[in-house]
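Enquirer: coordinates for the following, if possible.
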Amino acid sequence: MKASSRVEQPVWIRTLIGWHVVFYALLVVVAIAAATSSDLGSGKKLAYLVLLAVVALAYWFVAMPAMVSRNVVLSNVYRLLMIACIAGAIAIYTQSVFVLFIVSPQIWLLSRRTVDAIVLTLVLLTAVGTAQLWAAGWTTDAFWSILPWMLISLVVSSVMGIWIDRVIAQSQQRADLIEELESTRDELAAAHHSAGVMAERERMAREIHDTLAQGMTSIVMLAQTASAELSRAQTGSTELSRGGADAVAGRLSAIEDTARENLAEARALVAAFTPVALSEATLTEVLRRQAERFAAETGVDVQVSLDMPDEEVAGLPQGQQVVLLRAAQEALANVRKHAGATTVLITLTMSADGVGISVSDDGTGFEPSAAGSGYGLAAMRGRVEESGGSVQVESAPGRGTRIQVLIPSTSQENS
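Expert: Presented below is the predicted three-dimensional model:
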């Protein structure tokens, strides 16, 4: 029998209870049979019961721990003691020979190697056969009558023992496989959980970048502009001029409006991922509102052009509208921070390939291959590609920039 693996003990614990019950039940049966037999005197009955008691105690205190721990020393001590006691008991009361049915498998259960089990089985049957021959008076007729049964018992015990060994080995293999599968399942579940957490973090990062971060940038720029206008208005005078006061008030009003929208976006992010603006207006209205605010904050002329009916824009799936709006917001944020443009054109189009939005400016432009370090374009690509779409950036130094986003139509996605 193979050495114990770390999953063997649970298998043994679940299966050995039946062996214990059957073993002690047979001992009780043969003990009652011997105690009530009229063929045995009181002295033989006492000796027989003492031998059975020794086997019962040895099984409890030696064999059972050895079966669980696979201790070689305990296993050998019990088996040799058990063989001696069973042989003595059968010599006293030969009718109890059927206990071989339960003690033979014990030899196999406690063996690590098949050859050890076969040798000890042969020793057991030889001892039992000798005990029967002694009880019969060492006659030749008794020898020849006992020998066939001993040979048959040897063959049956060996076959049964090998079968038990195979069953135990297969049970251990199944236990190993089940543990491996459970471990793999747990690892996959952990990997999926980690991937989901990372994807959710990335999505939240994009949402914050496209909404709250850009709003905060706008607030900072407005505050800086208001501070500069306040400083200019106060230069050379202790009182703020009427025009300077109006300009500062306008900037402060814009800051308040932007902060309120940021607060609404933050609440929308907590409740869901649909932009609060789209829950209150159509995509067209939101784009035009964004363009007006951008123009007021930066002085850049921003135009919104629709190459599709307004009702078709309103009929776009909510997810597509969110992607298109976020793409426009990111493009405008890049214009604010890098382009130095004077005009921007936002165009919303519908074609056989799907729905798209483009943002063009006449700014300084850049080399697209050198713009991979920014988070904004990477976040835009990630969001669009999750929707099955694509992003194209056309730009060159001194020639402005054009960002095109194309998302497949719903029918194409389903097909």
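Enquirer: can we go C-alpha only for contacts and neighbour counts from here?
Expert: Will do.
Enquirer: my reading is that residue 403 lies in a helix. Confirm?
Expert: No: under the criterion used here (DSSP: H, G, I helix; E, B strand; the rest coil), residue 403 is strand, not part of a helix.
Enquirer: now do it against residue 394, distance only.
Expert: Note on residue 403: its distance to residue 394, by Cα to Cα, to the nearest Å, is 6 Å.
Enquirer: more neighbours, those two?
Expert: residue 403 (19 against 15; other Cα atoms under 10 Å).
Enquirer: separation between the more buried one and residue 386?
Expert: From residue 403 to residue 386 the distance is 18 Å (Cα to Cα).
Enquirer: measure stretch 229-246 end to end?
Expert: One end of stretch 229-246 to the other measures 10 Å (Cα to Cα).
Enquirer: am I right that residue 229 is in contact with residue 248?
Expert: Yes: contact criterion Cα atoms under 8 Å: residue 229 and residue 248 qualify, at 6.6 Å.
Enquirer: ok, the two, which is more surrounded?
Expert: Neighbours per residue (other Cα under 10 Å) separate residue 229 from residue 248, with residue 248 holding more: 20 against 17.
Enquirer: now the other sequence, so there's something to compare against:
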Amino acid sequence: MRTQVGIVGCGPAGLFLAHLLHRAGIESVILESRSRTEVEGTIRAGVLEHWLVEMMTAMGLGARMLREGHFHTGITLQWNRQRLHLDMEDLTGGRKVTVYAQHEVLKDLIAARLADGGAIHFGVSATAIHAVDTDRPFLTWRADGDGPEQRLDCDYIVGADGFHGPGRQAIPASRRTEYQKVYPFGWLGILARAPLSWPELIYANQGEGFALLSTRSPEIQRMYIQCDPADDITNWPDDRIWAQLEARLSTDDGWVLQRGEIFQKGIIPLRSFVCEPMQHGRLFLAGDAAHIVPPTGAKGLNLAVADAVVLARALEARYRDNRTERLDAYSATCLRRVWKGERFSWSMTTMLHRNPDDSPFEQRIHQAGLDLLRSSRAAATALAENYVGLPFED
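Expert: Okay, the predicted model is just below:
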């Protein structure tokens, strides 16, 4: 088998890249270790930046998102039992907040990719990346677990295969530098069948720490609370979860959190991670293979798709004009945006969580950071611009 671009990973970066390449007349093949059911069934929240919503709509991929997504003019911050509405639309000249779960995005992209006749090989195993420092890189894998080894010759290979995939490992350890911060807290997330409690997202730092109130649909709500990442979920019966949510989200104006049946819950750790560079020879990394952010700033999916946009433009210049400057600059171009996203996510995370290692001085600094947003339009605008999505650098 042969293709122009071999893509390892059927997540946001890999799928958006395949669609963008298809629109430019460039062939690609996606290899994915999970089944289609597993990919589409991995439940993840999603806040889409304004430019991404516009791009999906322009590409004909946003019809269901426009019907079922939630479009907010802003977000709410809460501390000391008081709330502050940040009007993103006003602060950013008309840009909004779109809540549409990541797995729903993947469902739309997979369906459209297959409808276009694009190749996705699900459930492959033993995927390996070869000869990326030559002009003839190739991929090998096995189908159906123990099937015969297959080979895909490519012009270029993209590792969009997450933190644990083979993509990043194909860059020699001596050629890459990895930066990481592991946070001393995690998120306990729930899905509950309950009525809507608030018309937009609430990010709170109150009581024992962080809480996030989000929504999946008018009947299904998504909520998170800060917890010990090493805790056992069995230590969190439903009554304890609701009690903590109410303590961290309660106000003095009579507002009531709407309870319901919790039908999914789990604990996830939080960390920040960046690999430099994001390319080696004819291998390019995208998405979680190259960088991870804590979910507080809602940047993970958006940074992954931004990588795909930069790489698609670079590959189009290569095939259309035989120019490689953009490919050569891929890593540097992406990392400028990645580090801004990492900074914003770190800032939101430290401001909104109770770090057991913080001194009372540092805790008051975080409170002052929240209060500054109330009194300074410039500070509120900076947060809003980062939240709804920074412009692309050419």
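Enquirer: can you pull the TM-score for these?
Expert: Aligned and superposed, the two chains score 0.20 in TM-score terms (TM-score structural alignment, normalised by the length of the second structure); 116 aligned residues with a Cα RMSD of 6.1 Å.
Enquirer: can you map out the strands along the stretch 251-400 of the first structure?
Expert: Assigned by DSSP state E, counting those that start in this stretch, the strands in the stretch 251-400 of the first structure fall at 301-307, 343-351, 354-361, 390-395.
Enquirer: quick one: which of those is nearest residue 52 of the first structure?
Expert: strand 390-395 (84.4 Å; Cα to Cα).
Enquirer: can you point out the buried residues in that closest one?
Expert: Along strand 390-395 of the first structure, these residues count as buried under the neighbour rule (16 or more other Cα atoms under 10 Å): 390, 391, 393, 395.
Enquirer: I'd like the distance between the second one and residue 30 of the first structure.
Expert: Residue 391 of the first structure sits 87 Å away from residue 30 of the first structure, going by Cα to Cα.
Enquirer: equivalent analysis for the third one, please.
Expert: Between residue 393 of the first structure and residue 30 of the first structure the distance, using Cα to Cα, works out to 93 Å.
Enquirer: can you check the first one too?
Expert: Summarising the geometry, the distance separating residue 390 of the first structure from residue 30 of the first structure, computed by Cα to Cα, is 85 Å.
Enquirer: now the longest helix anywhere in the first structure: how far from the chain's centre is it?
Expert: The longest helix of the first structure (DSSP state H) is helix 140-208. Here helix 140-208 of the first structure is found 22 Å from its chain centre; the criterion is Cα atoms, centre = their mean, to the nearest Å.
Enquirer: I'd like the next helix or strand past that helix.
Expert: Later in the chain than helix 140-208 of the first structure, the nearest helix or strand by DSSP states H and E is helix 214-234.
Enquirer: so that following helix versus helix 140-208, what angle?
Expert: Counting by axes from the mean of the first three to the mean of the last three Cα atoms, to 10 degrees, helix 214-234 of the first structure lies at 30 degrees to helix 140-208.
Enquirer: and for helix 214-234 of the first structure, what's in contact with it?
Expert: 240-241, 244-245, 247-248, 251-252, 254-255, 258-259, 261-262, 297, 333 (Cα atoms under 8 Å, 6 or more residues apart in numbering).
Enquirer: in helices only, show me those.
Expert: 244-245, 247-248, 251-252, 254-255, 258-259, 261-262, 297, 333.
Enquirer: closest to residue 81 of the first structure out of those residues?
Expert: residue 262 (85.3 Å).
Enquirer: what's the distance between that closest one and residue 321 of the first structure?
Expert: 19 Å.
Enquirer: also residue 100 of the first structure?
Expert: When distance is defined by Cα to Cα, residue 100 of the first structure is 82 Å away from residue 321 of the first structure.
Enquirer: the two: which has the busier surroundings?
Expert: Under the neighbour definition other Cα under 10 Å, residue 100 of the first structure and residue 321 were set side by side, and residue 321 has more, 21 against 16.
Enquirer: quick one: residues contacting that one.
Expert: Applying Cα under 8 Å, 6+ apart, the residues near residue 321 of the first structure are residue 283.
Enquirer: for residue 351 of the first structure, see how far away it is.
Expert: Taking Cα to Cα, one finds residue 321 of the first structure at 16 Å from residue 351 of the first structure.
Enquirer: with residue 256 of the first structure instead?
Expert: For residue 256 of the first structure relative to residue 351 of the first structure (Cα to Cα), the value is 39 Å.
Enquirer: tell me, how many residues neighbour the nearest residue to residue 188 of the second structure once chain neighbours are set aside?
Expert: Leaving aside its sequence neighbours, residue 188 of the second structure sits nearest to residue 267 (Cα to Cα, 6 or more residues apart in numbering; 4.3 Å). Counted with other Cα under 10 Å, the neighbours of residue 267 of the second structure add up to 20.
Enquirer: surely residue 267 of the second structure meets residue 189?
Expert: Yes: between residue 267 of the second structure and residue 189 a contact is recorded at 6.3 Å, counting by Cα under 8 Å.
Enquirer: show me the strands in the stretch 51-200 of the second structure, by range?
Expert: With DSSP E, counting those that start in this stretch as the criterion, the stretch 51-200 of the second structure has strands spanning 70-72, 74-79, 82-87, 97-99, 119-121, 125-130, 138-142, 149-153, 156-159, 177-193.
Enquirer: show me what the second one is packed up against.
Expert: Secondary-structure packing of strand 74-79 of the second structure (3 or more Cα pairs under 8 Å, 6 or more residues apart in numbering; DSSP states H and E): strand 82-87, helix 88-91, strand 202-206.
Enquirer: show me the residue at the heart of the first structure, geometrically.
Expert: Centroid-nearest residue in the first structure, with Cα atoms, centre = their mean: residue 189, separated by 1.1 Å.
Enquirer: could you measure from that one over to residue 182 of the first structure?
Expert: 10 Å.
Enquirer: now do residue 74 of the first structure
Expert: 34 Å.
Enquirer: neighbour count winner among the two?
Expert: residue 74 (19 against 12).
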